[in-house]
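Trainee: Show me how the following folds:
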Amino acid sequence: MSPEGADLALDQVSKSYGQVVALDKISFDVKAGELFGFVGSNGAGKTTAMRIALGVLAADSGEVRFGGAPITPRTRSRIGYMPEERGLYPKMKVFDQLAYLAELHGLSGSDARQRADGWIDRLGLRQRRLDEVQKLSLGNQQRVQLAAALVHDPAVLVLDEPFSGLDPLAVDVMSEVLREKAATGVPVVFSSHQLDLVERLCDRIGIIRSGRLVACGTVTELTADASSQLIVSAPRAEAGWAKQLPGVTVLDEDAERTVLELDPGVDDQEVLRAALETGPVREFRRRRPTLTELFRNVVSGGRK
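Mentor: Predicted structure coming up:
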């Protein structure tokens, strides 16, 4: 059995389809008890990396390890996987499907039924328990798909766009479930285009571009050297006070506050001195970009 509370690691993993390089020596780890957000544009390589991590797709080179050991069929049975394309039996009832999947993972019939019922209740599907999956809304199908990934109590969670199609209440439920699983020592990696959610939920984030991991770390770490904007509140300053400062661009300005962008190498203390010459300065701070702003910069090639 795979070790509990262990790290999942991709080490120099590459994959090509003919002349198309899907992954180019990509490496990252997801620590035990960590929520790791994996983001990138469509076609960047996220799903390929996740399928290789799961073991359903073979890498051309590199290795996937869990707990320091290569992924084996036995390890793979302890992974909870949620594909972007729903992989459920459309004409099978929700309860029957979850119990069946739990038994496929080695649970006894009674344990499988108990687990199925538990996740049905946890994910708010009690009234849909005996419905065929194809008759559910897309959001409820997504809930069933998550239950299918969780019903066998996995040691690792790999989720591809788990929040797609969910309403805000369902997003909150799924977020809470993922936090709970991580709190038990399970490494959780998921992809999502909802970057505000990724920023709020994840401990660390990896950004992939054209098959290469181009940034990895906490949001604070990733934006620490990307913060070139200043917020200055100098209420007595005349409009346009900063326009003549060398290497400074005024992004926004009103009666209370001015937002500036500094060219590389510009001393923010020179800006502060200029602001103080206009009168009292009530606020002077760096503005960190959001994950969405950072993502746009990274995927457009602004960061290696």
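
Trainee: Going by C-alpha atoms from here, please, whenever you check contacts or count neighbours.
Mentor: Fine.

Trainee: for the chain, what spans make up the helices?
Mentor: 46-54, 73-76, 94-104, 109-122, 138-150, 168-183, 195-201, 219-224, 268-276, 291-297 (DSSP state H).

Trainee: Using JSON lines, lay out these together with mean neighbour count and distance to Gly33.
Mentor: Output for the helices of the chain, formatted as JSON lines (neighbours: other C-alpha atoms under 10 Å; distance: least, C-alpha to C-alpha, whole Å):
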{"stretch": "helix 46-54", "mean neighbour count": "22", "distance to Gly33": "17"}
{"stretch": "helix 73-76", "mean neighbour count": "15", "distance to Gly33": "18"}
{"stretch": "helix 94-104", "mean neighbour count": "22", "distance to Gly33": "23"}
{"stretch": "helix 109-122", "mean neighbour count": "18", "distance to Gly33": "20"}
{"stretch": "helix 138-150", "mean neighbour count": "23", "distance to Gly33": "15"}
{"stretch": "helix 168-183", "mean neighbour count": "16", "distance to Gly33": "4"}
{"stretch": "helix 195-201", "mean neighbour count": "16", "distance to Gly33": "13"}
{"stretch": "helix 219-224", "mean neighbour count": "16", "distance to Gly33": "18"}
{"stretch": "helix 268-276", "mean neighbour count": "15", "distance to Gly33": "39"}
{"stretch": "helix 291-297", "mean neighbour count": "17", "distance to Gly33": "22"}
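
Trainee: can you redo the ones you listed as CSV with distance to Val158?
Mentor: Formatted as CSV, those follow (distance: least, C-alpha to C-alpha, whole Å):
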stretch, distance to Val158
helix 46-54, 7
helix 73-76, 11
helix 94-104, 17
helix 109-122, 18
helix 138-150, 9
helix 168-183, 11
helix 195-201, 15
helix 219-224, 21
helix 268-276, 43
helix 291-297, 21
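
Trainee: so which of those helices gets nearest Asp131?
Mentor: Nearest to Asp131, of all the helices of the chain, is helix 94-104, at 6.0 Å by C-alpha to C-alpha.

Trainee: before we move on, the earlier item: would you mind saying which of the helices of the chain lies nearest Val250?
Mentor: It's helix 268-276; of the helices of the chain, that one is closest to Val250 (C-alpha to C-alpha) at 11.8 Å.

Trainee: distance between that closest one and the chain's centre?
Mentor: Relative to its chain's centre, helix 268-276 lies at 38 Å (C-alpha atoms, centre = their mean, to the nearest Å).

Trainee: And this one, please, so the two structures can be compared:
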Amino acid sequence: MRLDGVSYRYGRRGAWVLRDVSVDLPPGGTGVVLGRNGVGKSTLLQLVAGVLRPSAGEIRERPGPVGWVPERFPADQPFTVHGYLTAMARLHPMTDPVDTWIDRLGLTAYRRTRLGDLSKGTAQKVGLAQALIPRPKLLVLDEPWEGLDAAARELVPEIVEEVTAAGGIVLVSDHRGETGRLPGAITWTVADGTVTQGDVAQAHAVIEIAVPAAEAEATAADLRAAGHDVIAVRTKAVV
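Mentor: Alright, predicted model coming up:
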């Protein structure tokens, strides 16, 4: 898949959000979108997913089907979890069984819950499930770890690996510092309306630390703020 001279602005007289972007991802490749808030990362992801059309330029060889997970899943819809996912599955000729992803993402207890009654994290799992049910060849994830519990966060790298192992492409943005768990990913750095392509460093050292459970989230936040990748936060008894 290649973005060839892609530019975008909101409205005919709006300022250019992205301009003359030319980057690519090969089959089986993973891309990580980097950049400060407000520089156009979400716009870039929506262009890749086909949610937005370029104002200029072209996206070539976009594989399908496309799985798209926005930063915040639009849960204000009159469906139950199972009803919504079943309806989404009917839109595609080949899908995984709905219950496969309901079970895998820990949604079994919410099968009959209305989307509007879900917490943000649980709604995000539904958004992830609907993107995965059609066996996407292009999976676009905007802040996929945001709001997820520890068990679901552990699943995200597994899912990325499964999609790319089948020859699919994954593009993901993240401000939590979790993308260090995607070794070999290509970086797309967004700044000043342009996108620069590079490679993620291959070598990483993993250091495990133990802190009181009540301090786990705060410690993880401090480590991320200091520029470290937090691979996982596990709560267990220390013997």
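
Trainee: what's the neighbour count on the counterpart of Val151 of structure 1 in structure 2?
Mentor: In structure 2, the residue paired with Val151 of structure 1 according to TM-score structural alignment is Ile133. Neighbourhood size, Ile133 of structure 2 [other C-alpha atoms under 10 Å]: 23.

Trainee: cool, and Asp76 of structure 2?
Mentor: Neighbours of Asp76 of structure 2 (other C-alpha under 10 Å): 12.

Trainee: swap in Arg65 of structure 1?
Mentor: 18.

Trainee: List the contacts of the aligned residue in structure 2 for it.
Mentor: Alignment note (TM-score structural alignment): Arg65 of structure 1 maps to Arg60 of structure 2. Arg60 of structure 2 makes contact with 1-4, according to C-alpha atoms under 8 Å, 6 or more residues apart in numbering.

Trainee: Geometrically speaking, which residue is the centre of structure 2?
Mentor: In structure 2, the residue lying closest to the centroid (C-alpha atoms, centre = their mean) is Leu141, at 1.9 Å.

Trainee: buried set for stretch 53-60 of structure 1?
Mentor: Neighbour counts over stretch 53-60 of structure 1 (16 or more other C-alpha atoms under 10 Å) mark 53-55, 58-59 as buried.

Trainee: Can you lay out the residues you listed as JSON lines showing distance to Gly37 of structure 1?
Mentor: Shown next, in JSON lines, are those (distance: C-alpha to C-alpha, whole Å):
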{"residue": "Ala53", "distance to Gly37 of structure 1": "14"}
{"residue": "Leu54", "distance to Gly37 of structure 1": "16"}
{"residue": "Gly55", "distance to Gly37 of structure 1": "19"}
{"residue": "Ala58", "distance to Gly37 of structure 1": "22"}
{"residue": "Ala59", "distance to Gly37 of structure 1": "21"}
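
Trainee: Which of those sits closest to Val30 of structure 1?
Mentor: Ala53 (11.1 Å).

Trainee: dump the residue contacts of that closest one.
Mentor: 10, 64.

Trainee: what's the counterpart of it in structure 2?
Mentor: Structural alignment (TM-score structural alignment) places Ala53 of structure 1 against Val48 in structure 2.

Trainee: which residues make contact with stretch 107-124 of structure 1 from outside it?
Mentor: Contacts for stretch 107-124 of structure 1 (C-alpha under 8 Å, 6+ apart): 95, 98-100, 102-103, 126, 129, 143-144, 147, 150-152, 173-174.

Trainee: just stretch 180-197 of structure 1 next, same as before
Mentor: 4-8, 30-40, 46, 154-164, 178, 198, 291-292.

Trainee: Of these, grab the buried ones for ChimeraX.
Mentor: Buried members of those, defined by 16+ other C-alpha under 10 Å, are picked up in ChimeraX with:
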select :4,5,6,7,8,30,31,32,33,34,35,36,37,38,39,40,46,154,155,156,157,158,159,160,161,162,163,178,198,291
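
Trainee: List the ones among the contacts of stretch 180-197 of structure 1 that fall in strands.
Mentor: Cross-referencing the contacts of stretch 180-197 of structure 1 against strands under DSSP state E gives 8, 30, 35-40, 156-160.

Trainee: hang on, the earlier thing: distance of the match of Arg65 of structure 1 from Ile169 of structure 2?
Mentor: 14 Å (C-alpha to C-alpha, to the nearest Å).

Trainee: Identify the farthest-apart pair in the contacts of stretch 107-124 of structure 1.
Mentor: Maximum distance among those (C-alpha to C-alpha): 25.4 Å, for Glu103 and Val173.

Trainee: and Thr128 of structure 1, what pairs with it in structure 2?
Mentor: One thing to correct before we go on: residue 128 of structure 1 is Arg, not Thr. So Arg128 of structure 1 corresponds to Tyr110, using TM-score structural alignment.

Trainee: ok, back up a step: what's the distance between the residue nearest to the centre of structure 2 and Thr30 of structure 2?
Mentor: Distance from Leu141 of structure 2 to Thr30 of structure 2, by C-alpha to C-alpha: 11 Å.

Trainee: nearest residue to Val198 of structure 1 other than its sequence neighbours?
Mentor: Gly37 (6.0 Å; C-alpha to C-alpha, 6 or more residues apart in numbering).

Trainee: so who does the nearest residue to Phe66 of structure 1 once chain neighbours are set aside touch?
Mentor: Nearest non-adjacent residue to Phe66 of structure 1, counting by C-alpha to C-alpha, 6+ apart: Leu8, 4.5 Å away. Going by C-alpha under 8 Å, 6+ apart, Leu8 of structure 1 touches 29-32, 64-67, 156, 187.

Trainee: Between these, which sits nearest Lys91 of structure 1?
Mentor: Closest to Lys91 of structure 1, out of all of those and judged by C-alpha to C-alpha, is Val156, at 28.3 Å.

Trainee: got the contact list for that closest one?
Mentor: The neighbours of Val156 of structure 1, taking C-alpha under 8 Å, 6+ apart as the test, are 8, 78-80, 186-188.

Trainee: which of those residues map to contacts in structure 2?
Mentor: Among those, the ones whose aligned partners also touch in structure 2 (both residues aligned by TM-score structural alignment, their matches' C-alpha atoms under 8 Å) are 78-80, 186-188.

Trainee: Let me have those in a markdown table, adding distance to Leu88 of structure 1 and neighbour count as columns.
Mentor: Formatted as a markdown table, the kept ones among the contacts of Val156 of structure 1 follow (distance: C-alpha to C-alpha, whole Å; neighbours: other C-alpha atoms under 10 Å):
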| residue | distance to Leu88 of structure 1 | neighbour count |
| --- | --- | --- |
| Arg78 | 19 | 22 |
| Ile79 | 17 | 21 |
| Gly80 | 14 | 23 |
| Val186 | 24 | 27 |
| Pro187 | 24 | 28 |
| Val188 | 21 | 26 |
